[in-house]
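K.L.:
Okay, predicted coordinates and the sequence, questions at the end:
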Amino acid sequence: MRTTRWITIYTILTVVMGGALGALILSVPRRNGALDWTGQMIAGGWMAWSFPVALFFWTIACLLILFTVLAVRFPETPRLGALRIETTRGDRLFITLLGSAFINLAWLGLSDAAQWGAIVPCLIYAFAVFRWL
């Protein structure tokens, strides 16, 4: 009974977030008949809502939902890491997101390479935070 309830919750969340991703993909503007992945999704809007920006916020929403479900389904006690502070999964997620923002800013300011390349150091950093912090 309890397992069926969780499978239902996982299915509903997957369908909702998949539908949101589908809606984002369908709203990518077209230019000369081709998809313009970096084009403005809201013409004349106050913020540069392009598909990569929307995908970033969709990913953050998915992470927050995932970590909320994990906290409810598998409660944990804080653990002591390398910095000698107690952290939970949510704390480590916040530290990872904050550090990744700084990695991306440094990448933007110090490198001429495409911004997508910053995902590799961000993933290495995330692994290190979740493993040792």
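P.N.:
Thanks, I have it. Residues are numbered from 1 along each chain as shown.

K.L.:
okay, CA-based contacts and neighbour counts for the rest of this
P.N.:
OK.

K.L.:
secondary structure class for the closest residue to residue 58 other than its chain neighbours?
P.N.:
When the adjacent residues along the chain are set aside, residue 58 lies closest to residue 21, with 7.4 Å between them (Cα to Cα, 6 or more residues apart in numbering). Counting by DSSP: H, G, I helix; E, B strand; the rest coil, the backbone at residue 21 sits in helix.

K.L.:
this is the comparison structure:
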Amino acid sequence: MNRISLVIVACALSAACSPQQAEAPPAGPPEAPAMAATHGKMGGLAAASPGDSIATQGYKSSMNTMMEQMPAFTGDADIDFMKQMRGHHVAAVSMARVELAQGKDAQARSLAQEVITAQEREITLIDAWLAQKGASAAPAG
């Protein structure tokens, strides 16, 4: 067996043995378990740690806020897509603002600014689309 095959087998075994795999997958389309596995351990919330940097605190706060404020699914694929993407875009803008406040690398900071510009533009488009459809863009909660 060559090294690449061994690495693939090791990765597959690692994934198969991870605690997240032991949890029952949520009902829904095949794509849903991937998101649930990513956030499933703590119900979607990133726990604060005593040694967290200011940036890590900001990133965790962005993710926690996103997960707490995601709107309920309506069953309409288009509306659900737009509402869920809006929540992700808001979190991306929040994370990019943390990078601008705390980051030092010029390329990372440049990308953060590009993310803010693009995502805010898309949030505006999503809000207009939702308004046209009579669907609220307001987050849950």
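P.N.:
Nice, I can see it. The shown structure was predicted, so the numbers you read here are calculated from the model rather than taken from an experiment.

K.L.:
TM-score for this pair?
P.N.:
Remark: TM-score between the superposed chains equals 0.35 [TM-score structural alignment, normalised by the length of the first structure]; 72 aligned residues with a Cα RMSD of 4.2 Å.

K.L.:
coming back round to it: any idea how far the residue nearest to residue 58 of the first structure is from residue 56 of the first structure?
P.N.:
Noted for residue 21 of the first structure: a distance of 11 Å to residue 56 of the first structure, by Cα to Cα, to the nearest Å.

K.L.:
quick one: which of these two has more around it?
P.N.:
Applying other Cα atoms under 10 Å to residue 21 of the first structure and residue 56 shows that residue 21 carries more neighbours, namely 16 against 11.

K.L.:
Residue 121 of the second structure versus residue 94 of the second structure, what's the distance?
P.N.:
To residue 121 of the second structure, residue 94 of the second structure is 14 Å away according to Cα to Cα.

K.L.:
Of these two, which one has the most company?
P.N.:
Counted by other Cα under 10 Å, residue 94 of the second structure and residue 121 do not tie: residue 94 has more neighbours, with 21 against 12.

K.L.:
Settle this for me: that one is touching residue 62, isn't it.
P.N.:
Yes - counting by Cα atoms under 8 Å, residue 94 of the second structure touches residue 62, with 5.9 Å between them.

K.L.:
what helix or strand is residue 33 of the second structure on?
P.N.:
Following DSSP states H and E, one finds residue 33 of the second structure within helix 32-39.
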